[in-house]
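J.: got a sequence here, can you build the structure:
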Amino acid sequence: MKRILFVVFSCVLMALVGCSTVTKDIEVSAESDPKISFSGYKTYTWLGAAAIVFDEAGRWEPPAYDADTEIKFLIDKQLRARGMSESTSNPDLVVAFAAGIDMDNIEFVKNSETELETLKNIPKGALMVILVDANTGQPIWVGAAAADLQENVDVATAKVRLEYAVKEMFKKLPK
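T.: Model prediction:
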């Protein structure tokens, strides 16, 4: 019995450590209208999505992986966890997101051999989610996540990174 518990505990610990390593570079922020009570919002509809870069070669998004569909699924999951439901007739909120890549991002990186910092091109990816009050047309919450892009990433890693980013964003959505 102790051996089984040890194996289960070890697997859980490795999964947590692995997840934190895969997501350690993701920075999340959010802003909301302080006058809004989010508990009054019960329904939402989708405005759409914007993908700023199409990665046909699959260097930054795994081939045959639809990040837009995954992002929409993850946002739906977070909104439903808050008791909201999707509605096309008379929704309370309109949801939109945009994802993009900045291929020209340059950062200082420390050379491990010389300990000197040098400039290096490190592409950045970003995801922004916007909630708009359907009655007023005013944005009431914006969540954003930015991270270094990982070249030739596999589908499982891409899913973990997106799920982490969306989940952390929605933790910042007021109740």
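J.: okay, CA-based contacts and neighbour counts for the rest of this
T.: Fine.
J.: run a quick neighbour tally on residue 20.
T.: A count of nearby residues for residue 20, using other CA atoms under 10 Å, gives 15.
J.: helices and strands around the helix or strand encompassing it, which ones?
T.: Element membership for residue 20, per DSSP states H and E: helix 2-23. Counting contacts by 3 or more CA pairs under 8 Å, 6 or more residues apart in numbering; DSSP states H and E, helix 2-23 packs against helix 155-171.
J.: got the angle between the helix it packs on and helix 2-23?
T.: 80 degrees (axes from the mean of the first three to the mean of the last three CA atoms, to 10 degrees).
J.: chain center to helix 155-171: distance?
T.: 5 Å (CA atoms, centre = their mean, to the nearest Å).
J.: to compare with the earlier structure, here is another sequence to fold:
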Amino acid sequence: MKSSISGACALVLLAGCASTPTVHVDHDPQANFSSYRTYSWLGKPEGVSPLVSQRIVEGIDARLAAKGWTQAAEGDVAVVAHVSTEQKQTLDTMYSGPAYGGWGWGRAGWYGGMGMGSSTTTVHNYTVGTLIVDLFDAKTKQAVWRGTASGTAPSSPEKVDVAVDAGLTEMFDGFPPGSAPAN
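T.: Sure, this is the predicted structure:
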């Protein structure tokens, strides 16, 4: 249950603490996106909360519908969405105490001193999630578009929803390739 919850949260990768996700898109320059009007789902996100998976699918459906595409049993394009998570760490070290001495040049020439000090290192664990959306030409079976969104996994379901929405919005902003981004 714990991994499902962290996977769901992480999944959304998409947003770190209130920051926007890092989004990248790529496409096949030879693909004729003006000929695509329908799509079908080949693979929906797994390994995350069913609710998060539903929200991702609904978000992609809404964005494709906004571009004039309709879902069909066998569309012009096959859609596959994946979610992956990765545990990461940061180390923060704080130094304190007197800093007497050291090595250096002074009035009397070279000198060396001693100092007492202390340091404390804190380990911060966090999860980075990545959402990957791939589109394939259904006839040729070739990849035509890929969008990825990555970020620190939010800690609450509400923030996960916001992160998924933000990632998908930016991902599909200039979709299909060659169209002007929405403002």
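J.: hang on, the earlier thing: which parts of the helix holding residue 20 of structure 1 are buried?
T.: Judged by neighbour count (16 or more other CA atoms under 10 Å), helix 2-23 of structure 1 contains these buried residues: 22-23.
J.: so what touches it?
T.: Residues outside helix 2-23 of structure 1 that contact it (CA atoms under 8 Å, 6 or more residues apart in numbering) are 157, 160-161, 164.
J.: and it, how far out from the chain middle?
T.: Chain-centre distance of helix 2-23 of structure 1: 23 Å, with CA atoms, centre = their mean.
J.: the corresponding residue of structure 1 for residue 54 of structure 2 and residue 162 of structure 1, how far apart?
T.: The equivalent of residue 54 of structure 2 in structure 1 is residue 69 (alignment by TM-score structural alignment). Noted for residue 69 of structure 1: a distance of 11 Å to residue 162 of structure 1, by CA to CA, to the nearest Å.
J.: repeat for residue 8 of structure 1
T.: For residue 8 of structure 1 relative to residue 162 of structure 1 (CA to CA), the value is 26 Å.
J.: so for stretch 145-159 of structure 1, what gets flagged as buried?
T.: For stretch 145-159 of structure 1, the neighbour count (16+ other CA under 10 Å) marks 145-150, 155, 158-159 as buried.
J.: could you do stretch 20-29 of structure 2 as well?
T.: Result for stretch 20-29 of structure 2 [16+ other CA under 10 Å]: buried residues 20-23, 25, 27.
J.: and what of stretch 67-86 of structure 1?
T.: Applying 16+ other CA under 10 Å to stretch 67-86 of structure 1 flags 67-68, 71-72, 74-79, 82, 84-86 as buried.
J.: closest to residue 94 of structure 1 out of these?
T.: residue 86 (9.8 Å; CA to CA).
J.: picking up where we left off before, which of the buried residues of stretch 67-86 of structure 1 fall in strands?
T.: Among the buried residues of stretch 67-86 of structure 1, DSSP state E puts 85-86 in strands.
J.: export the buried residues of stretch 67-86 of structure 1 to JSON lines and tack on distance to residue 98 of structure 1?
T.: Converted to JSON lines, those look like this (distance: CA to CA, whole Å):
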{"residue": "67", "distance to residue 98 of structure 1": "11"}
{"residue": "68", "distance to residue 98 of structure 1": "9"}
{"residue": "71", "distance to residue 98 of structure 1": "10"}
{"residue": "72", "distance to residue 98 of structure 1": "11"}
{"residue": "74", "distance to residue 98 of structure 1": "14"}
{"residue": "75", "distance to residue 98 of structure 1": "12"}
{"residue": "76", "distance to residue 98 of structure 1": "15"}
{"residue": "77", "distance to residue 98 of structure 1": "17"}
{"residue": "78", "distance to residue 98 of structure 1": "17"}
{"residue": "79", "distance to residue 98 of structure 1": "17"}
{"residue": "82", "distance to residue 98 of structure 1": "22"}
{"residue": "84", "distance to residue 98 of structure 1": "21"}
{"residue": "85", "distance to residue 98 of structure 1": "21"}
{"residue": "86", "distance to residue 98 of structure 1": "19"}
